[in-house]
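J.: Got a predicted structure here, sequence first:
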Amino acid sequence: MSVSPLPSGGFIPTPAPSSITTSATSTRSALPHPRSQPLRPGGSKESAFIRYVDDHLLKIQRRFAKRTTPAANGQDIERDASTIWDDVQGYESMREACKDVDELLSVIWISGTPSLQMPYLINLAAFVTDMVAGMPTNPRQMFRVLEKLDHAFASLLQGRDVDSGERLPGFENRRGVSGTEKVRVRSLVERTRRSVMESLKSGELDDMYEPETEAEDSEDDGGLILDGDNPYAGRELEETWEMQIARVYDRTVVELGESLEAPNIGIITEGRG
């Protein structure tokens, strides 16, 4: 999916390549810097943004519905989808899907408009959960996308970028994320963690995962070059994935834990211990 400026409205930029710091057991991924001010409600730029995100989210969902796998001999997984959307090419790998998700996530974040960011990010995160459960996994790309979603959710819940501490646009006079949105995010976190664990446990890897070369690692991972033909072998691979699973939405969980505490309604309970 190519992200390019729209002919009208002038809002949607081409996201710059993500600044990514990666180690063998970490995939911290930076989000692009958002607009300084939220989009004006009802304005032409907001309308252009909504059309763009709706169109690309639908395209991602359709490509997923028409996905193929080697086990299916190149046939569409969801046969009903093969008879419609003739102009849509299904995903052949999780790597392809993650690339589209990453680009759309960047556009949503750049909008700097919490009232649009949170619902769209929830929809995108729900798709990622389905993607993890429905495709052979590419751990490197999967964890990178999940880290960016974690960064985005945790920052919106706090009203500040959790990495830089910078206040986010749109939170100056806003009450913040709604209780309903917080409950939906918590449910997504739980579902995604289960899906990631089951996906890695199945051992079914994306064909585009193993052939990655050191040059590709250097380009994609901010200069990381790993020694050896297979640095994630045996027990080391298992331990690395266990640590990654533990970090899925970890910062979001911290923010939810603080924001979903029960309000004081005058009931006094005895402390334990």
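T.: That came through fine.
J.: from here on, contacts and neighbour counts on C-alpha atoms
T.: Fine.
J.: Would you check how far apart residue 194 and residue 21 are?
T.: 26 Å (C-alpha to C-alpha, to the nearest Å).
J.: residues making contact with the helix or strand hosting residue 103?
T.: Assigned by DSSP states H and E, residue 103 belongs to helix 94-110. For helix 94-110, the external contacting residues (C-alpha atoms under 8 Å, 6 or more residues apart in numbering) are 1, 3, 12-13, 15, 31-35, 53, 56-57, 60, 64, 91, 116-117, 120-121, 124, 128, 131, 135-138, 141-142, 145, 149, 152, 206, 208-209.
J.: Tell me which of these fall in helices.
T.: Using DSSP state H, 53, 56-57, 60, 64, 116-117, 120-121, 124, 128, 131, 141-142, 145, 149, 152 are the members of the contacts of helix 94-110 that sit in helices.
J.: I only care about these that end up buried; give me the ChimeraX line for that.
T.: Selection command for ChimeraX covering only the buried members of those, criterion 16 or more other C-alpha atoms under 10 Å:
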select :53,56,57,60,64,116,117,120,121,124,128,131,141,142,145,149,152
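J.: Skipping its backbone neighbours, what lies nearest residue 158 in space?
T.: residue 255 (6.7 Å; C-alpha to C-alpha, 6 or more residues apart in numbering).
J.: contacting residues for residue 6?
T.: 12, 48.
J.: Would you verify that it is located in a strand?
T.: No - under DSSP: H, G, I helix; E, B strand; the rest coil, residue 6 sits outside any strand and is assigned coil.
J.: any idea how far residue 193 is from the residue nearest to residue 158?
T.: 17 Å.
J.: Same question for residue 183.
T.: From residue 183 to residue 193 the distance is 16 Å (C-alpha to C-alpha).
J.: Tell me which of the two has more neighbours.
T.: Counted by other C-alpha atoms under 10 Å, residue 183 and residue 193 do not tie: residue 193 has more neighbours, with 18 against 13.
J.: buried set for whichever strand or helix holds that one?
T.: Using DSSP H and E, the secondary-structure element containing residue 193 is helix 179-202. Using 16+ other C-alpha under 10 Å as the test for burial, helix 179-202 gives 182, 185-186, 188-189, 192-193, 195-197, 199-200.
J.: gap between it and the chain center?
T.: How far helix 179-202 lies from its chain's middle: 12 Å, per C-alpha atoms, centre = their mean, to the nearest Å.
J.: Show me what that helix is packed against.
T.: helix 114-134, helix 234-246, helix 250-259 (3 or more C-alpha pairs under 8 Å, 6 or more residues apart in numbering; DSSP states H and E).
J.: okay, now the one to match up with it:
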Amino acid sequence: MPNTPPNEHDSDEDVEFEDVPLQPAPAQPQLPSTNGSDLPSEHAGPVSTNMPWVPPLRIPQQRGAPLASGSNAEVQLRGRLSTAIDRINFRQMKAQMGMDTTNTQPGHSRYTCIRQLADDIEGTADMLWESATPSIQVEGLITLAGILERSLGTYPFDAEPTLTILNKLDYFFITLMQGEHSESHTPLPGVNPDRPFVTQTQKVRIRSIAETTRSNLFAMMPMPQDDEDGTDQDDDSEEPEMPEMPPWMMQASRVYERVLMLLGDQGDPNEAGGYEFE
């Protein structure tokens, strides 16, 4: 797909994101991918309890080069990101309060489920990814991941949208830290071995968000229940049957797995960080 010139859509730069959540692909049973490719995956949500579930991973095409520092296109991207994050925070705040005003503007109503929040986060993350501009991407993605981590407990657990957005954020972070796609090893636009995209301070923050997200997620996940009739098992049964694990459980155990495996004990909290959107 050809790259879009930075100013080709200038007439639309000030238009706020439409409140039309991205819809997940229809649910289909699918085995985990074994092709080792970084092409977008078409796996969809859990259907059969006999098959592990793999979340869809759709990675948008990037520009051929980062936006020039100080350019009009970069300024516009920062503005669009700030507007998107402000709107996500506003809708999430109203979700936590459990209320809307009677004159709520379209696209600013409270979130009613984790899927709506995940859709807005994904749309903003994809916008950042398409820009191929790490000076804005990294801080923007850290802010989005932090919002998601703090918001998990607001909604009932919903495996498919939650694990799908966490898988995408994990992929974006690991790719930016390595400067290349993790399996195809295709370099990212503008990569420079002497100037990593992600600072040590940013790595510490990413690791902290990843660890807290895992902890919060495990605390709220429903655990498999023993059969209610388990007490009526035959006396000659040696051991009770283990409860059947849900198809998403394996993926839940891999939340931010790539990031945490790469970072390990890395991180220098004394190094100065970059610009953060709040």
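T.: Perfect, thanks for sending it. As the structure is a prediction and not an experimental result, all values here were calculated from the model.
J.: Please say which position in structure 2 the residue nearest to residue 158 of structure 1 maps to.
T.: Correspondence of residue 255 of structure 1 to structure 2, assessed by TM-score structural alignment: residue 262.
J.: rewinding a little: could you verify my assumption that the residue nearest to residue 158 of structure 1 touches residue 154?
T.: Yes - counting by C-alpha atoms under 8 Å, residue 255 of structure 1 touches residue 154, with 6.0 Å between them.
J.: more crowded one of those two?
T.: residue 154 (23 against 18).
J.: Identify the residue of structure 2 aligned to that one.
T.: Match for residue 154 of structure 1 (TM-score structural alignment): residue 174.
J.: Quick check: chain neighbours aside, which residue is closest to that match?
T.: Here the residue nearest residue 174 of structure 2, using C-alpha to C-alpha, 6+ apart, is residue 259, at 5.5 Å.
J.: Residue 87 of structure 2 too?
T.: Using C-alpha to C-alpha, 6+ apart, the closest residue to residue 87 of structure 2 is residue 108 (6.8 Å).
J.: That neighbour and residue 90 touch, don't they?
T.: Yes - Residue 108 of structure 2 lies in contact with residue 90 (C-alpha under 8 Å); the separation is 7.4 Å.
J.: what residues do those two have in common as contacts?
T.: With C-alpha under 8 Å, 6+ apart, residue 108 of structure 2 and residue 90 have no common neighbours.
J.: Just give me the match in structure 1 for residue 120 of structure 2.
T.: So residue 120 of structure 2 corresponds to residue 100, using TM-score structural alignment.
J.: Residue 42 of structure 2 now?
T.: Counting by TM-score structural alignment, the partner of residue 42 of structure 2 is residue 21.
J.: sorry, back to before: neighbours of the match of residue 120 of structure 2, how many?
T.: 18.
J.: Kindly report the same for residue 114 of structure 2.
T.: With other C-alpha under 10 Å as criterion, residue 114 of structure 2 counts 22.
J.: how close does it sit to residue 72 of structure 2?
T.: 34 Å.
J.: likewise residue 248 of structure 2?
T.: Taking C-alpha to C-alpha, one finds residue 248 of structure 2 at 44 Å from residue 72 of structure 2.
J.: now swap in residue 10 of structure 2 and tell me
T.: 9 Å.
J.: and what of residue 44 of structure 2?
T.: 39 Å.
J.: Neighbour count: the two, which is higher?
T.: residue 44 (20 against 13).
J.: tell me the secondary structure for that one?
T.: Residue 44 of structure 2 - assigned by three-state DSSP - is coil.
J.: I'd assumed residue 55 was in contact with it.
T.: Yes - using C-alpha under 8 Å, residue 44 of structure 2 makes contact with residue 55 at a distance of 5.9 Å.
J.: What's the local residue count around the match of residue 42 of structure 2?
T.: Around residue 21 of structure 1 there are 14 residues (other C-alpha under 10 Å).
J.: and if you look at residue 254 of structure 2?
T.: 15.
J.: Distance-wise, check it relative to residue 18 of structure 2.
T.: From residue 254 of structure 2 to residue 18 of structure 2 the distance is 32 Å (C-alpha to C-alpha).
J.: what do you get for residue 10 of structure 2?
T.: 17 Å.
J.: Could you do residue 141 of structure 2 as well?
T.: For residue 141 of structure 2, the distance to residue 18 of structure 2 - C-alpha to C-alpha - is 20 Å.
J.: Check residue 188 of structure 2 too.
T.: 28 Å.
J.: okay, these two: which has more neighbours?
T.: Comparing residue 188 of structure 2 with residue 18 by neighbour count (other C-alpha under 10 Å), the higher total belongs to residue 188, at 22 against 10.
J.: Residue in structure 1 paired with that one?
T.: Aligned partner of residue 188 of structure 2 by TM-score structural alignment: residue 168.
J.: burial measure for the nearest residue to its match once chain neighbours are set aside, as a count.
T.: Leaving aside its chain neighbours, residue 168 of structure 1 sits nearest to residue 160 (5.0 Å; criterion: C-alpha to C-alpha, 6+ apart). For residue 160 of structure 1, the count of nearby residues is 17 (other C-alpha under 10 Å).
J.: same thing with residue 116 of structure 2?
T.: For residue 116 of structure 2, the neighbour count with other C-alpha under 10 Å is 21.
J.: how near is it to residue 22 of structure 2?
T.: In terms of C-alpha to C-alpha, residue 116 of structure 2 sits 9 Å off from residue 22 of structure 2.
J.: do residue 105 of structure 2 as well
T.: Counting by C-alpha to C-alpha, the gap from residue 105 of structure 2 to residue 22 of structure 2 is 20 Å.
J.: ditto for residue 121 of structure 2
T.: Residue 121 of structure 2 is 10 Å from residue 22 of structure 2, by C-alpha to C-alpha.
J.: Then residue 198 of structure 2?
T.: Taking C-alpha to C-alpha, one finds residue 198 of structure 2 at 28 Å from residue 22 of structure 2.
J.: between those two, who's got more neighbours?
T.: residue 198 (22 against 13).
J.: Good, we can wrap up now.
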